[in-house]
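*Asks:* A predicted structure for the sequence below; I have some questions about it.
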Amino acid sequence: MAAGWHTYISYEPPIYGVAIGRERYTYELMKEAGMFAINFLPFEKAEEIQKAGILTGAKTDKLATLSFEEGVETGAPILKESYVAYECKTIDINTYGDHDFFVADLVGFYRDEECFLENGLPNLTKLSIPLYLGRSKYMKLDDRVISKDCVD
């Protein structure tokens, strides 16, 4: 599924979290499996991201048109077109309002090296990152964005 609410929680040890609505088909799958993958697709795949967010896996095989391999650590799907992917093993689940927050150890990491600079930052001349704005709208982060370092 496409998830709009997810974040790093800890750098050492590496821990990641994602909020999933309890009514989602993915919710029970993740809860039962105790593991999952997070895949980050480029902006050019925004339509596929959107479809993954609005179609239910209960009625649609969302992976049917995507190329993937099974993750080494979890067997979860790692999409070949991802610029970054994480394999995660759930360590905690907490309820917050209408979502549960799945907290997981990062146990596998994949990165398309061509999309990153030597310092680890994205190479925005080779990668356009989709920023989800809500209501089926996406913005493209690419090399035309100006960044400012505000450290004294």
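*Replies:* Received, thanks. Residues are numbered from 1 along each chain as shown.
*Asks:* use CA for all of it now, contacts and neighbours both
*Replies:* Will do.
*Asks:* quick one: what helix or strand has the nearest residue to residue 95 once chain neighbours are set aside in it?
*Replies:* Setting aside the residues directly before and after it, residue 95 is nearest to residue 101 in space (Cα to Cα, 6 or more residues apart in numbering), at 6.2 Å. Counting by DSSP states H and E, the element that carries residue 101 is strand 99-111.
*Asks:* which of the residues in the helix or strand hosting residue 51 are buried?
*Replies:* Counting by DSSP H and E, the secondary-structure element that holds residue 51 is helix 46-54. For helix 46-54, a neighbour-count test (16 or more other Cα atoms under 10 Å) marks 46, 49, 50, 52, 53 as buried.
*Asks:* pretty sure the residue nearest to residue 95 contacts residue 93?
*Replies:* Yes: between residue 101 and residue 93 a contact is recorded at 5.5 Å, counting by Cα atoms under 8 Å.
*Asks:* also this one, for the comparison:
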Amino acid sequence: MRSEVVNMLEYLYPLRTYLIVSGVEKPNVMTADWVVPLSFSPQLLGVAIGHSRYTHSLIKECGEFVVAVPTIELLKDVWKAGTLSGAKENKMEKLSLTLVESKKVKVPSIKECQANLECRVVKEVETGDHTLFVGEILHVTHGDAFKDGKPDINYKFVMHASFGKNFTTNSSERFEP
């Protein structure tokens, strides 16, 4: 029965892939595809995190998170962040990412990412085996991949083409970590 559910979800792919930063004292980075805009006013987004994930407990604990937007150059770190468990080891020691102080939340941002959306949790919605954390976007920092608030499609944003080691970008190229 589980494989039928996975097969149905495959029809939603490819999806943009993001890095979710959570935790303050021992920050953790997790890869997530299930990120969705929810409202213009107030500016809200949602991120669905599995109950068993370490990130889930960190977001519940501190009530904040950062959604970081990677490009294909960070694919190895994106893969590691999604396959290693921060509960079992310090993921940051295995990643070549630099955590920097955020402007409006205690959770750090990622220097190498093209955007960091700093969020405060305003609602939690239980959705089966995941919680949809609704975050109000308090501040955004961005790099050259965004001009006037719009993405420059010449940058290759990471997209998960399907479950597993199958990534693409906003081009027709395929990549593996």
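*Replies:* Done, it's in. These numbers come from a predicted model, not from an experiment.
*Asks:* how about the helix holding residue 51 of the first structure, which residues of the second structure does it hit?
*Replies:* The aligned range for helix 46-54 of the first structure in the second structure is 75-83, by TM-score structural alignment.
*Asks:* quick revisit: quick check: the strand holding residue 101 of the first structure compared with the second structure, mean distance?
*Replies:* Mean deviation of strand 99-111 of the first structure relative to the second structure after superposition (mean Cα distance after the TM-score superposition for the first structure): 0.7 Å.
*Asks:* Please pull up the equivalent of residue 92 of the second structure in the first structure.
*Replies:* In the first structure, residue 92 of the second structure lands on residue 63 (TM-score structural alignment).
*Asks:* With residue 40 of the first structure as the reference, measure out to whatever residue of the first structure lines up with residue 118 of the second structure.
*Replies:* In the first structure, residue 118 of the second structure lines up with residue 87, judged by TM-score structural alignment. Distance, residue 87 of the first structure to residue 40 of the first structure, using Cα to Cα, to the nearest Å: 12 Å.
*Asks:* who has more neighbours, these two?
*Replies:* Neighbours of residue 87 of the first structure and residue 40, each counted by other Cα atoms under 10 Å, are more numerous for residue 87; the result is 26 against 20.
*Asks:* Report all helices and strands that the helix or strand that contains the more buried one contacts.
*Replies:* Element membership for residue 87 of the first structure, per DSSP H and E: strand 84-96. Packing contacts for strand 84-96 of the first structure, counted by 3 or more Cα pairs under 8 Å, 6 or more residues apart in numbering; DSSP states H and E, involve strand 35-40, strand 99-111.
*Asks:* In a markdown table: those, plus distance to residue 75 of the first structure.
*Replies:* Formatted as a markdown table, these follow (distance: least, Cα to Cα, whole Å):
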| stretch | distance to residue 75 of the first structure |
| --- | --- |
| strand 35-40 | 9 |
| strand 99-111 | 10 |
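*Asks:* among these, which is nearest residue 81 of the first structure?
*Replies:* strand 35-40 (8.5 Å; Cα to Cα).
*Asks:* and the angle from the closest one to strand 84-96?
*Replies:* Counting by axes from the mean of the first three to the mean of the last three Cα atoms, to 10 degrees, strand 35-40 of the first structure lies at 120 degrees to strand 84-96.
*Asks:* Quick one: average offset of strand 35-40 of the first structure versus the second structure, please.
*Replies:* Strand 35-40 of the first structure sits 0.6 Å off on average (mean Cα distance after the TM-score superposition for the first structure).
*Asks:* if I look at the nearest residue to residue 39 of the first structure once chain neighbours are set aside, how far off is residue 137 of the first structure?
*Replies:* Nearest residue to residue 39 of the first structure, sequence neighbours excluded (Cα to Cα, 6+ apart): residue 85, at 4.3 Å. Distance of residue 85 of the first structure to residue 137 of the first structure, given as Cα to Cα: 23 Å.
*Asks:* quick one on the thing from earlier: between residue 87 and residue 40 of the first structure, what contacts are shared?
*Replies:* Residues touching both residue 87 of the first structure and residue 40 (Cα atoms under 8 Å, 6 or more residues apart in numbering): there are none.
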